[in-house]
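K.L.:
coords below, sequence missing:
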């Protein structure tokens, strides 16, 4: 699933290619899930957007929006596999070399936008899994974050640095007894952090993902706060281009899980293991991330040897793992956990529910469709 860094990448391109331009034509395809579950219809979206000028683009975590010259405004979420393509622009963050990926309009499009300039700019929201969300928010553009679904979510660590202070983080951690990884992934706490970013933050903070949040000491909280801002700001500044990520990041070496004859270790020889925390598979370096307090459970060798394999994503110069916790109005609320019940997930996601109950469209055959940046 696109996380804070990847969504920031698309906002960058929206500002570059669409902001300041008028939408002369908006084409839509009706979808009762992508539009309907967000409380609107394709026809309503078309009517609200066509003929208006795009005056801004913004982001809060995994949500992003287009601010129009008059309300309502489009607020969107990519779900597990959605994306926004701009014709002849390098918006994607993984390699795609299939001829059909060059077609326009692209397959599985939900809306197409065309500007009134010459040459025109064309953009498309695509989602073959139909787990993304497109909605209209009727409010002044500067107040979008005060309305659902954004108001139910936590602060964005990049946009809201003045809120996500060390003191704020300490209070948040000590107010809950949940694995620290699960707390980071819960969008009601902090917006935008998904699986790979959560692992990277905890690796740099030298904190074990299973350790209960309320057992972290002052020094650990300080390190976590520093790592949180370092990973989020760096990945956003680099437009989620993994080729430019620092060489010492866990991200560079975490993708060999479950692959035959693959080495699950860092270049310095430190072993990478995998376990499940809060319903998510986590990459951990035990020699660095020590358990210094009570944890949700102890891992065994089975957590490593039985971990499923994942496809590898590449970033092309010219271009969720597992699903991440989505941030719909329903799952943005704080989740309660029961630590003694080891099989209970601390976060339940809209994406996971949809994926289990609605196999709505076939995934394109013979295509690498990863939702994680990989080297």
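P.N.:
Alright, I've got the coordinates. Fair warning: this is a prediction, and the values are worked out from it, not measured in the lab.

K.L.:
for the rest of this, base every contact and every neighbour count on C-alpha atoms.
P.N.:
Will do.

K.L.:
now do the buried residues in the helix of greatest length in the chain.
P.N.:
Of all the segments of type helix in the chain, defined by DSSP state H, the longest one is helix 218-237. For helix 218-237, the neighbour count (16 or more other C-alpha atoms under 10 Å) marks 220-229, 231-236 as buried.

K.L.:
tell me which other helices or strands that helix touches.
P.N.:
Helices and strands touching helix 218-237, by 3 or more C-alpha pairs under 8 Å, 6 or more residues apart in numbering; DSSP states H and E, are helix 4-17, helix 166-174, helix 195-205.

K.L.:
between helix 218-237 and the shortest one, find me the angle.
P.N.:
Comparing the axes of helix 166-174 and helix 218-237 via axes from the mean of the first three to the mean of the last three C-alpha atoms, to 10 degrees yields an angle of 110 degrees.

K.L.:
which neighbouring elements make contact with helix 166-174?
P.N.:
Helix 166-174 packs on helix 218-237, going by 3+ C-alpha pairs under 8 Å, 6+ apart.

K.L.:
can you name the next helix or strand after the helix it packs on?
P.N.:
strand 273-277 (DSSP states H and E).

K.L.:
skip ahead from that next one and say which helix or strand is next.
P.N.:
strand 280-284.

K.L.:
in the next helix or strand after that following strand, which residues are buried?
P.N.:
The helix or strand immediately downstream of strand 280-284 is helix 302-305, counting by DSSP H and E. Within helix 302-305, the residues scored as buried using 16+ other C-alpha under 10 Å are residue 304.

K.L.:
what's next to helix 302-305, contact-wise?
P.N.:
By C-alpha atoms under 8 Å, 6 or more residues apart in numbering, the residues outside helix 302-305 that reach it are 258, 273-276.

K.L.:
next one for the comparison:
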């Protein structure tokens, strides 16, 4: 098995996390297991593209960014599971989406595609090999075909030990046909029509509680989860929001936050200039601690904001180095609440997404795209 860090680190990671789509910023390394291949189909192994974190960027000499490579070729589908994958367990908590959970991500994918900056962000996720493989085996690209995405459970990793549900607009017969053609084994102990799958490197159950809902969830409680999702589901985002992400223990998502913070909420909205407005809040143990944490985060943002980072982000971090005022940009303490807000203009969004594409080895964006 190879080791991979589920993180883009620093500013790029935080930005994409705020968009409600990548949730492993600063998380511990996790096992990533490639899809099975036979010896005759062994792919050519190439070195992964270098990933530069903001911390290393501060001390790195100026150099041209490496040319991004095309996504790797996808392996053929398999009827048998021939390698070890992460087997997840949902745990003993409630399975209803409206119940309290340690982690919840709700993304309004339809609204995101209607936003120029949101659309560009989703296009990156559609280029990931895991998404392409999912499209081949289910007929659904969650980021291109989804109305909304809902992830909830105990794990801040995505998909992790969570329920992963996408409401989509693909014809049910097309979805069921693709799943049947993929050769997944049936999950006898799961809900009707459930199959065993290893999409996104996680050994889970795949099923459709309703024709327009595709769910990947831990096998140990798949039946209960299916019953809960047959009923009408409110994903949880509010009108005008592109994404809403909740962390009971935010330090599990990123190492830059202290363990004393709790109940963090990140909200992303489209801005009037076609950029994005990102706001976040978390609960501190007391007012004094909140002021100390806010000042520490402002200082950290200032240390990270080297000349190279300022150029790469077009100054995106500058507002986070100051306290700011209520309703404005900055990081501040308001009683026992830690609050942060930042506006990303369209050129700043594009610059960050260019960094993400290079870090993930994805093709560069079309210069002529809106």
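P.N.:
It's in. On a predicted model such as this, the values are computed, not experimentally measured, just so you know.

K.L.:
overlay them and tell me the TM-score.
P.N.:
Scored against TM-score structural alignment, normalised by the length of the second structure, the superposed chains reach a TM-score of 0.28; 171 aligned residues with a C-alpha RMSD of 6.6 Å.

K.L.:
still on that earlier bit, in TSV: the helices and strands packed on helix 218-237 of the first structure, plus distance to residue 65 of the first structure and mean neighbour count.
P.N.:
Shown next, in TSV, are those (distance: least, C-alpha to C-alpha, whole Å; neighbours: other C-alpha atoms under 10 Å):
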stretch	distance to residue 65 of the first structure	mean neighbour count
helix 4-17	8	22
helix 166-174	27	16
helix 195-205	22	23
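
K.L.:
now the spatially closest residue to residue 5 of the first structure that is not a sequence neighbour: how far from residue 12 of the first structure?
P.N.:
Spatial nearest neighbour of residue 5 of the first structure, excluding adjacent residues (C-alpha to C-alpha, 6 or more residues apart in numbering): residue 236 at 4.7 Å. Between residue 236 of the first structure and residue 12 of the first structure the computed distance is 10 Å (C-alpha to C-alpha, to the nearest Å).

K.L.:
pick the one among the contacts of helix 302-305 of the first structure closest to residue 4 of the first structure.
P.N.:
For the contacts of helix 302-305 of the first structure, the minimum distance to residue 4 of the first structure (C-alpha to C-alpha) is 21.5 Å, reached by residue 276.

K.L.:
need the contact list for the closest residue to the closest one other than its chain neighbours.
P.N.:
Nearest residue to residue 276 of the first structure, sequence neighbours excluded (C-alpha to C-alpha, 6+ apart): residue 282, at 5.8 Å. Neighbouring residues of residue 282 of the first structure by C-alpha under 8 Å, 6+ apart: 195, 199, 209, 274-276.

K.L.:
next: residue 75 of the first structure.
P.N.:
Per C-alpha under 8 Å, 6+ apart, neighbours of residue 75 of the first structure: 63-66, 134-137.

K.L.:
now with 6 Å?
P.N.:
Residues in contact with residue 75 of the first structure (C-alpha atoms under 6 Å, 6 or more residues apart in numbering) are 64-65, 135.

K.L.:
quick one: end-to-end length of stretch 180-199 of the first structure, please.
P.N.:
From start residue to end residue, stretch 180-199 of the first structure stretches across 11 Å - C-alpha to C-alpha.

K.L.:
isn't the residue nearest to residue 5 of the first structure right up against residue 6?
P.N.:
No. Look at residue 236 of the first structure against residue 6 with C-alpha atoms under 6 Å: they stay out of range, at 7.7 Å.

K.L.:
measure stretch 205-221 of the first structure end to end?
P.N.:
Stretch 205-221 of the first structure: ends 9 Å apart by C-alpha to C-alpha.

K.L.:
give the other helices and strands that the host helix or strand of residue 85 of the first structure contacts.
P.N.:
Here residue 85 of the first structure, judged by DSSP H and E, is contained in strand 83-86. Strand 83-86 of the first structure sits against strand 122-126, with contacts defined as 3 or more C-alpha pairs under 6 Å, 6 or more residues apart in numbering; DSSP states H and E.

K.L.:
check which helices and strands the host helix or strand of residue 269 of the second structure sits against.
P.N.:
Using DSSP H and E, residue 269 of the second structure falls within strand 262-270. Applying 3+ C-alpha pairs under 6 Å, 6+ apart, one finds that strand 262-270 of the second structure makes contact with strand 243-247, strand 276-283.

K.L.:
now the closest residue to residue 152 of the second structure other than its chain neighbours: how far from residue 245 of the second structure?
P.N.:
The shortest distance from residue 152 of the second structure to any non-neighbouring residue, by C-alpha to C-alpha, 6+ apart, is to residue 104 (4.3 Å). In this view, residue 104 of the second structure and residue 245 of the second structure are 6 Å apart by C-alpha to C-alpha.

K.L.:
which one, of the helices and strands packed on helix 218-237 of the first structure, ends up nearest to residue 183 of the first structure?
P.N.:
Across these, closest to residue 183 of the first structure is helix 166-174 (C-alpha to C-alpha), at 7.8 Å.
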